[in-house]
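S.K.: Structure, please.
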Amino acid sequence: MPLIGWVIVLVAFALIVGSLMVLRDNANSMKISDEKMKKIQERKAEIEAEESAEDREQW
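M.R.: Predicted coordinates:
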């Protein structure tokens, strides 16, 4: 492979690794407000209750 091919491969690899590092660094920076978190937990509880009711109906 000519030199330019290796340069392109290295640049592509560096871009991929750099993007993954940025994603890792920003993964926990998204804050969810207490109000939204409460709504999420309430909806999750509703869904679990519905699923358990459906499971009981099947038996």
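S.K.: alpha carbons only for contacts and neighbour counts from here, please
M.R.: Will do.
S.K.: Who are the contact partners of the residue nearest to the spatial centre of the chain?
M.R.: By CA atoms, centre = their mean, the mean C-alpha position of the chain lies nearest to residue 27, the distance being 7.9 Å. Neighbour list for residue 27: empty [criterion: CA atoms under 8 Å, 6 or more residues apart in numbering].
S.K.: so who does residue 16 touch?
M.R.: Residue 16 neighbours (CA under 8 Å, 6+ apart): none.
S.K.: one more to put side by side:
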Amino acid sequence: MPMIGWVFILLAVALVAGSLLMLRDSANMPLSAEKREKIRKRQAELEAEEEQERRDDQ
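M.R.: Have a look, this model is predicted:
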């Protein structure tokens, strides 16, 4: 394989590895208390809707 082919392969591997590392680092971003409470409320709403749908189906 010509040298340019190896360069492209190494570049592609480096880009994928760099993207995965950036994704890993940004996955643990701290949430404010306000956002956490908003998420909890939305999750409770969704669970209530799902429970209502289950009751309606029976």
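S.K.: coming back round to it: measure the residue nearest to the centre of structure 1 to residue 50 of structure 1 for me?
M.R.: Residue 27 of structure 1 sits 31 Å away from residue 50 of structure 1, going by CA to CA, to the nearest Å.
S.K.: Let me see the ranges of the helices in structure 2.
M.R.: Per DSSP state H, structure 2 carries helices over the ranges 3-26, 33-57.
S.K.: Residue in structure 2 paired with the residue nearest to the centre of structure 1?
M.R.: Under the alignment by TM-score structural alignment, residue 27 of structure 1 pairs with residue 27 in structure 2.
S.K.: count of neighbours near residue 22 of structure 2?
M.R.: If you count neighbours by other CA atoms under 10 Å, residue 22 of structure 2 ends up with 11.
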